[in-house]
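>>> okay, here's the prediction I keep looking at, along with the sequence it came from:
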Amino acid sequence: MRLLLVEDDLQVNQGLTRTLSHEGYAVESVMCLTDARSFVANDEVDLLILDLGLPDGDGLSLLSDIKKRRKPLPVLILTARDSLDDKIKGLDLGADDYLVKPFEVDELLARLRVLGRRVTGVVSSTLECGPIVMDLAAHDVQINAQALTLPRKEYMLLKALMENQGRVQSKEQLEQKLYQWGEELGSNAIEVHIHHLRKKLPDGTIKTLRGIGYVLNRVQES
């Protein structure tokens, strides 16, 4: 899932970028409204964390651009503005959530999981497909109750497939979910990750539809 972080405090920006990347988000971070508007205009953002006090304007002004998108964009405002009036204004202008600094990272991640479920239509933080169980909160995967350790990209790939069970995901869709904007990737990167992931899952879990994409199959528990 592609997440845009708009935060002008360099330390907060870098710390959150590392944390969110570790949690399986493809993160792009910017420090001003101008850059944020460019990413929103490309219509490739799935989630947005938005600071309000930015060097080139008020983050609230970005919400009007977001309303013009072809698809909904969940927005979490992350700001030092803690008055009730500020919270009401932000939510009334279209933000989905409002978190005041200083904040607990675990709370931010929990709120993002809620917003992420709105994007994918998943109603729980636990995803299941046959014997495979993924706990998004714990960043944990189990097969037949046995822990499975996955590299970050393979975890993100499995998450994308499990969130879209029964729906084919094209190579391009998976690339958008796994890689940050401008991140260098080989022409067969997705195929390589699929190959390695298949070795760790029950036979037949990932089905290839040649020329179309990949879909997750529910296999029987052993």
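Alright, I've got the coordinates.
>>> use CA for all of it now, contacts and neighbours both
Fine.
>>> element containing the residue nearest to residue 29 when sequence neighbours are not counted, please.
Among residues not flanking residue 29 along the chain, residue 5 sits closest, at 4.5 Å (C-alpha to C-alpha, 6 or more residues apart in numbering). According to DSSP states H and E, residue 5 maps onto strand 2-6.
>>> pull out the buried positions in that strand.
Within strand 2-6, the residues scored as buried using 16 or more other C-alpha atoms under 10 Å are 2, 3, 4, 5, 6.
>>> which helices and strands does that strand pack with?
helix 10-22, strand 26-30, helix 33-41, strand 47-50, helix 171-178 (3 or more C-alpha pairs under 8 Å, 6 or more residues apart in numbering; DSSP states H and E).
>>> alongside the first one, take a look at this:
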Amino acid sequence: MTDDAQILIAQLLTHQTLARENKLVKRALTDETFRQEVDNRLAACGMKFLDNVYADNVTLALTREIEPKIFGSREVWQNNNLGLARDGVALLVVLWALIILPKRERQEAHQAALEDQEDMFGKDKPMPRAEDASMGISYRALLADFGDKLGKKTRMDMNLGQLSKLGFIERRGDMIMEGPLLDLMMDTDALKDRIVNGALSDIFHRPLPKEAEVIAFPQAAEQDQE
């Protein structure tokens, strides 16, 4: 007998991502009992429901406990996550930092502005859609800034093609835009300070804190994209 939890999980397994506006996704995000049922069924398979308020989509991921049993030991699978080469992982982290972090700042600023406005009915103010806040980055600018570090044009084009197939980015002419997985599969809490204040501090024009841990650029991507 089919039920809504079964249908939602089957849809996510089939389509990889679903929009937050999807009827069953909305229910999973608002109905605690339904969400618990979904989580329990996924946990039995070593999986979890993945979402965050900044993204327009949801997806599924393996739980941390099951990852080594699927991908092998840490040393084996750490550098081969999703089949990406070392420079592909580094490019993924760069794109996340240049597209997602500014988008989140715009979303939070817009949200704060809404909350400052008087609302006589006290209605909830949803987070601005990622589609509206995400601006992307120019391919030519990316190549000029990072081409020498990431294998030059041939390697970058190859890795961009793979990231597009995996759902991390979308290509729209010269622009590289956020894909459905870019803001879901990267651990912002673990990455943000280490990337912004470390590996990409020169790009964000922020002084390096005196006691900050400095991580060499490519290695940072390897360590964090697990």
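Received the coordinates, thanks. As the structure is a prediction and not an experimental result, all values here were calculated from the model.
>>> quick TM-score on the pair, please.
Aligned and superposed, the two chains score 0.24 in TM-score terms (TM-score structural alignment, normalised by the length of structure 1); 94 aligned residues with a C-alpha RMSD of 5.9 Å.
>>> rewinding a little: how close does the residue nearest to residue 29 of structure 1 sit to residue 14 of structure 1?
Separation of residue 5 of structure 1 from residue 14 of structure 1 (C-alpha to C-alpha, to the nearest Å): 10 Å.
>>> max-length helix in structure 1?
In terms of residue count, the longest helix belonging to structure 1 (DSSP state H) is helix 105-120.
>>> what's the angle from that one to helix 10-22?
Going by axes from the mean of the first three to the mean of the last three C-alpha atoms, to 10 degrees, helix 105-120 of structure 1 is angled at 60 degrees with respect to helix 10-22.
>>> and the next element down the chain from helix 105-120 of structure 1?
Per DSSP H and E, the first helix or strand lying C-terminal to helix 105-120 of structure 1 is strand 126-129.
>>> buried set for that following strand?
Quick answer for strand 126-129 of structure 1 (16+ other C-alpha under 10 Å): 127, 128, 129.
>>> so the first one touches residue 134, yeah?
The one in question is residue 127 of structure 1. Yes: the pair residue 127 of structure 1 / residue 134 is scored as a contact, 5.0 Å apart, by C-alpha atoms under 8 Å.
>>> on that earlier part again, quick one: which of the buried residues of strand 2-6 of structure 1 is nearest residue 120 of structure 1?
Proximity of the buried residues of strand 2-6 of structure 1 to residue 120 of structure 1 was ranked by C-alpha to C-alpha; the top entry is residue 2 with 12.2 Å.
>>> ignoring the adjacent residues along the chain, who's closest to the closest one?
residue 26 (4.7 Å).
>>> does that neighbour touch residue 175 like I think?
No: checked against C-alpha under 8 Å, the pair residue 26 of structure 1 and residue 175 is beyond contact range at 9.8 Å.
>>> count of residues packed around residue 32 of structure 2?
Other residues near residue 32 of structure 2 come to 11 when the count uses other C-alpha atoms under 10 Å.
>>> next: the one 4 residues further on.
By other C-alpha under 10 Å, the residues close to residue 36 of structure 2 number 13.
>>> measure it to residue 42 of structure 2 for me?
Separation of residue 36 of structure 2 from residue 42 of structure 2 (C-alpha to C-alpha): 10 Å.
>>> one more: residue 10 of structure 2?
From residue 10 of structure 2 across to residue 42 of structure 2, the span is 11 Å (C-alpha to C-alpha).
>>> more crowded one of the two?
Taking neighbours as other C-alpha under 10 Å, residue 10 of structure 2 and residue 42 compare with residue 42 leading, 20 against 12.
>>> neighbours of the residue nearest to residue 2 of structure 1, how many?
By other C-alpha under 10 Å, the residues close to residue 26 of structure 1 number 25.
>>> so which bits of the strand ranked longest in structure 2 are buried?
If you go by DSSP state E, structure 2 has its longest strand at strand 57-62. For strand 57-62 of structure 2, burial by neighbour count (16+ other C-alpha under 10 Å) applies to 57, 58, 59, 60, 62.
>>> what separates the second one from residue 33 of structure 2, distance-wise?
Distance, residue 58 of structure 2 to residue 33 of structure 2, using C-alpha to C-alpha: 18 Å.
>>> before we move on, what about the first one?
The gap separating residue 57 of structure 2 from residue 33 of structure 2 is 21 Å, by C-alpha to C-alpha.
>>> cool, the third one as well?
Spatial separation of residue 59 of structure 2 from residue 33 of structure 2 under the definition C-alpha to C-alpha is 19 Å.
>>> how many other residues sit next to the closest residue to residue 133 of structure 2 other than its chain neighbours?
Excluding its sequence neighbours, the residue lying closest to residue 133 of structure 2 (C-alpha to C-alpha, 6+ apart) is residue 103, at 5.5 Å. By the criterion of other C-alpha under 10 Å, residue 103 of structure 2 has 23 neighbours.
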